[in-house]
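>>> just to be clear, the model below is a prediction. Sequence and coordinates:
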Amino acid sequence: MGAFKKILALSAAILLAMSLWELAQRYFILSPSYQTGKTPQDYGVRYQEAWLPIPKAEGGGLVHAWWLPAESPTAPAVLFLHGNDSTLHTDIDLILSLRRLGLAVMAIDYRGYGGGAWFLPSERSVYADARAAWQAFKKLSPQASKHLVYGHSLGGAIAMDMAAVSLGVDGVIIDGGFLSIADIAKSYTASWLPFDALIRHNFSSYSKLPAIAAPKLFIHCSGDEVVPMALGERLYQLSPQPKARLFMQGGDHDACYRRDGEVWAAWVASMAGKSDVF
């Protein structure tokens, strides 16, 4: 009986350790942020707020969305997906920069981010949130000439997952992207460490890339202090055609689009069919 109790105690300790490791990954990898602040209206930009319901099978709850319509219902439209430790409010300048290009823009806070109810997000939950947003986005912009998705940082991995399984994606823009969380961890430590086996919320895009038939634009800055440009280069090289890259010297992770705003604008506009750079 003593040996049996020891086995039970050891099993309980292992299960507890696994549960804590799972929770720690969800918290530190997804880094939910609760920052709020200015809205598009504070900048004189017309917008609508929406709360998108998520099925109970995916955990239930609501996804907070901003909808910034374009002047014309036929203008190209883009769904913006932010990264970890970010919200609609922290990324408002990038959201408004997309709107200034003449695009209709939907941007979302995943469950657990921004001013929504408390929720500890997971890889699965943010994928579900993006897919729900895509369906609402398509309904709001049925006449749009193109439907694009723009993902920044972790949002890039979410955008690639969505583009691999969702219909009607006309273009994918990945800003500060990577192939997996394990690759980022290895870039800061050693390539032989078993992060692929240890990390459950890995946001791996390796198997998804072949399914993304839409044109892809990869944006990266050499001064990116979070995701080394070498990882963005690897992502670009492994991605199937059609594809293009805008890799700029300098800049940083959170505001690479500001490194050369005119060039960034020209490439994004080209993806939207508003110029001929791409």
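Yes, it's here.
>>> C-alpha from now on. contacts and neighbour counts both.
Fine.
>>> list the buried ones in the helix or strand where residue 183 lies?
Element membership for residue 183 (DSSP states H and E) is helix 181-188. Residues 181-185 are the ones in helix 181-188 that count as buried (16 or more other CA atoms under 10 Å).
>>> tell me the two of these that are most distant?
181 and 185 (6.3 Å; CA to CA).
>>> run the chain-centre distance for the helix holding residue 183.
Mean-position distance between helix 181-188 and its chain equals 18 Å (CA atoms, centre = their mean, to the nearest Å).
>>> outside of it, which residues touch it?
With contacts defined as CA atoms under 8 Å, 6 or more residues apart in numbering, helix 181-188 is touched by 178, 192-193, 195-196, 199, 201-204, 227-228, 231.
>>> let's go with 6 Å and repeat that
195-196, 202 (CA atoms under 6 Å, 6 or more residues apart in numbering).
>>> write a ChimeraX command that selects only the buried members of these.
The buried residues among those can be selected in ChimeraX (16+ other CA under 10 Å) with this line:
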select :195,196,202
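>>> export the contacts of helix 181-188 to CSV and tack on distance to residue 117 and secondary structure?
Below are the contacts of helix 181-188 laid out as CSV (distance: CA to CA, whole Å; DSSP: H, G, I helix; E, B strand; the rest coil):
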residue, distance to residue 117, secondary structure
195, 31, helix
196, 31, helix
202, 25, coil
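>>> the stretch 101-250 of the chain: strands as residue ranges?
104-109, 147-152, 171-175, 216-221, 243-248 (DSSP state E, counting those that start in this stretch).
>>> next one: the shortest one to chain centre, how far?
Strand 171-175 has its C-alpha centroid displaced from the chain centroid by 10 Å (CA atoms, centre = their mean).
>>> and what of the second one?
For strand 147-152, the gap between its own C-alpha mean and the chain's C-alpha mean amounts to 8 Å (CA atoms, centre = their mean).
>>> now the end-to-end length of stretch 71-79.
17 Å (CA to CA, to the nearest Å).
>>> repeat that for stretch 82-90.
Stretch 82-90 has an end-to-end distance of 9 Å (criterion: CA to CA).
>>> which residues touch it?
30-33, 36-37, 109, 114, 152-155.
>>> can I get the buried residues of helix 181-188 in JSON lines including distance to residue 103?
Shown next, in JSON lines, are those (distance: CA to CA, whole Å):
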{"residue": "181", "distance to residue 103": "31"}
{"residue": "182", "distance to residue 103": "34"}
{"residue": "183", "distance to residue 103": "33"}
{"residue": "184", "distance to residue 103": "32"}
{"residue": "185", "distance to residue 103": "35"}
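>>> also this one, for the comparison:
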Amino acid sequence: MIWLWALLRIFLVVIVVATAAIYFFQERVIFYPYKLPADFKFNFKNPSTEKILKVGKSDIHSLYFEAKDAPGVIVYFHGNAGSLEGWGELASDFVDQTGWNIWMVDYPGYGKSTGHITSEAQLHEVADAVFAEAVKLNPGKKVVIYGRSLGSGIASSLATKTTIDGLVLETPFYNVEAMAKNIFPFVPGFLVRYKLASNESMKSIKVPVLVIHGTADEIVPFAQGKKLYDEYQGPKTFMEIQGGDHNNLDSMDKFWPAVKQFLKSI
């Protein structure tokens, strides 16, 4: 019986330590930035303009791609890993495939952006600043907010307080708490400091929404994106990509036709 109590104590200690680590080092669990030197030169097939926005104490780096006679601008929020060195390649593809302008941003600590992420509010401040600049440079044009994975939580929140023509969510999670329970079932929801609650944001949105998710997504369960879509009460389209995983949807046959059709419809 003594050994049983000893095992129980060890188990409880492990749970407490693991839970504390997840709470206090949440940024290391969620964000995986890739830093770039300040003098790094981008080389994409389409030209882009580097934009620096001052948000709080951080210099936020972004790329603006312009298409000829673009009908609108896509304000794109990328996933939790990498930098614009890689994401910019995708932005360039968006220009070719859609003919829209696209503005893509690196979060604090990512790429050439200075500082580091310290709160969810900080991410929303970055989104506000980027959106305002994108709209200012595209007067009278359509505006679509696009969120990919982590960016879906930022994008859906931004959509609640701006005037836009559409919202696209690719590989979206329901909220970070749901993701945490999926990975760490023992962690109480109240310990999750970054909520990014897309499910709550969607209750205040009325614009057309396109949700894209692969059935073989190994990071964000397909069921989370589908649940988010099912609960949305506004005009909506769901693109289920059979066999698509978390990082390959833009290479699948159904992806670009779905995006282009959505943009054409709004």
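Structure received. Just so it is clear, the model here is predicted, and its values are computed rather than measured.
>>> for the two chains, what TM-score is obtained?
Superposed pair, TM-score by TM-score structural alignment, normalised by the length of structure 2: 0.84. Supporting alignment: 246 aligned residues with a CA RMSD of 2.3 Å.
>>> make a PyMOL selection of whichever of the contacts of stretch 82-90 of structure 1 turn out to be buried.
Buried residues within these, by 16+ other CA under 10 Å, are selected in PyMOL with:
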select buried, resi 30+31+32+33+109+114+152+153+154+155
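>>> how about residue 65 of structure 1: what's its closest non-neighbour residue?
Nearest residue to residue 65 of structure 1, sequence neighbours excluded (CA to CA, 6 or more residues apart in numbering): residue 108, at 4.3 Å.
>>> map that neighbour across to structure 2 for me.
Aligning on TM-score structural alignment places residue 108 of structure 1 opposite residue 105 in structure 2.
>>> element containing residue 62 of structure 2, please.
Under the criterion of DSSP H and E, residue 62 of structure 2 resides in strand 58-65.
>>> list the contacts of that strand.
48-53, 101-106, 112-115.
>>> okay, the strands of the stretch 101-250 of structure 1 in a markdown table with distance to residue 132 of structure 1 next?
Below are the strands of the stretch 101-250 of structure 1 laid out as a markdown table (distance: least, CA to CA, whole Å):
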| stretch | distance to residue 132 of structure 1 |
| --- | --- |
| strand 104-109 | 10 |
| strand 147-152 | 13 |
| strand 171-175 | 17 |
| strand 216-221 | 22 |
| strand 243-248 | 26 |
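>>> quick one on the thing from earlier: of the contacts of strand 58-65 of structure 2, which pair is most distant in space?
Pairwise over the contacts of strand 58-65 of structure 2, using CA to CA, the maximum falls at 101 and 115, 27.4 Å.
>>> of the two, who's got more company?
residue 101 (25 against 15; other CA atoms under 10 Å).
>>> these two touch, right, the more buried one and residue 73?
Yes: Residue 101 of structure 2 lies in contact with residue 73 (CA atoms under 6 Å); the separation is 4.5 Å.
>>> ok, and the closest non-adjacent residue to the spatially most central residue of structure 2?
Among the residues of structure 2, the one closest to the centroid is residue 151, at 1.0 Å (CA atoms, centre = their mean). Excluding the flanking residues, the one nearest residue 151 of structure 2 by CA to CA, 6+ apart is residue 77, at 4.6 Å.
>>> what is the aligned counterpart of the one you found in structure 1?
Aligned by TM-score structural alignment, residue 77 of structure 2 pairs with residue 81 of structure 1.
>>> residue 132 of structure 2 now?
Aligned counterpart of residue 132 of structure 2 in structure 1: residue 135 (TM-score structural alignment).
>>> go on, residue 191 of structure 2?
Counting by TM-score structural alignment, the partner of residue 191 of structure 2 is residue 198.
>>> same check, this time on residue 228 of structure 2
Under TM-score structural alignment, residue 228 of structure 2 pairs with residue 235 in structure 1.
>>> cool, residue 244 of structure 2 as well?
Per TM-score structural alignment, residue 244 of structure 2 is aligned with residue 251.
>>> I'd say its match and residue 223 touch.
Yes: using CA under 6 Å, residue 251 of structure 1 is in contact with residue 223, at 5.0 Å.
>>> ok, the aligned residue in structure 2 for residue 177 of structure 1 - how many residues close by?
Under the alignment (TM-score structural alignment), residue 177 of structure 1 maps onto residue 172 of structure 2. As a burial measure, residue 172 of structure 2 scores 30 neighbours (other CA under 10 Å).
>>> and what of residue 237 of structure 2?
Residues near residue 237 of structure 2, counting by other CA under 10 Å: 15.
>>> wait, it sits on residue 210?
Yes: using CA under 6 Å, residue 237 of structure 2 is in contact with residue 210, at 4.8 Å.
>>> show me where the stretch 1-150 of structure 1 has its helices.
Counting by DSSP state H, counting those that start in this stretch, the segments of the stretch 1-150 of structure 1 that form helices are 2-30, 92-100, 123-140.
>>> quick one: the first one to helix 181-188, angle?
Per axes from the mean of the first three to the mean of the last three CA atoms, to 10 degrees, the angle that helix 2-30 of structure 1 makes with helix 181-188 is 80 degrees.
>>> for helix 2-30 of structure 1, buried residues please.
Applying 16+ other CA under 10 Å to helix 2-30 of structure 1 flags 25-26, 29-30 as buried.
>>> could I get the residues you listed as JSON lines with distance to residue 12 of structure 1?
Below are the buried residues of helix 2-30 of structure 1 laid out as JSON lines (distance: CA to CA, whole Å):
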{"residue": "25", "distance to residue 12 of structure 1": "20"}
{"residue": "26", "distance to residue 12 of structure 1": "21"}
{"residue": "29", "distance to residue 12 of structure 1": "25"}
{"residue": "30", "distance to residue 12 of structure 1": "27"}
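>>> ok, which pair from these is furthest apart?
Using CA to CA, these reach their maximum pairwise distance at 25 and 30, which is 7.7 Å.
>>> mutual contacts of these two, please.
Between them, residue 25 of structure 1 and residue 30 share no contacting residue, judged by CA under 6 Å, 6+ apart.
>>> rewinding a little: and the helix holding residue 183 of structure 1 against structure 2, how far off on average?
Mean deviation of helix 181-188 of structure 1 relative to structure 2 after superposition (mean CA distance after the TM-score superposition for structure 1): 2.1 Å.
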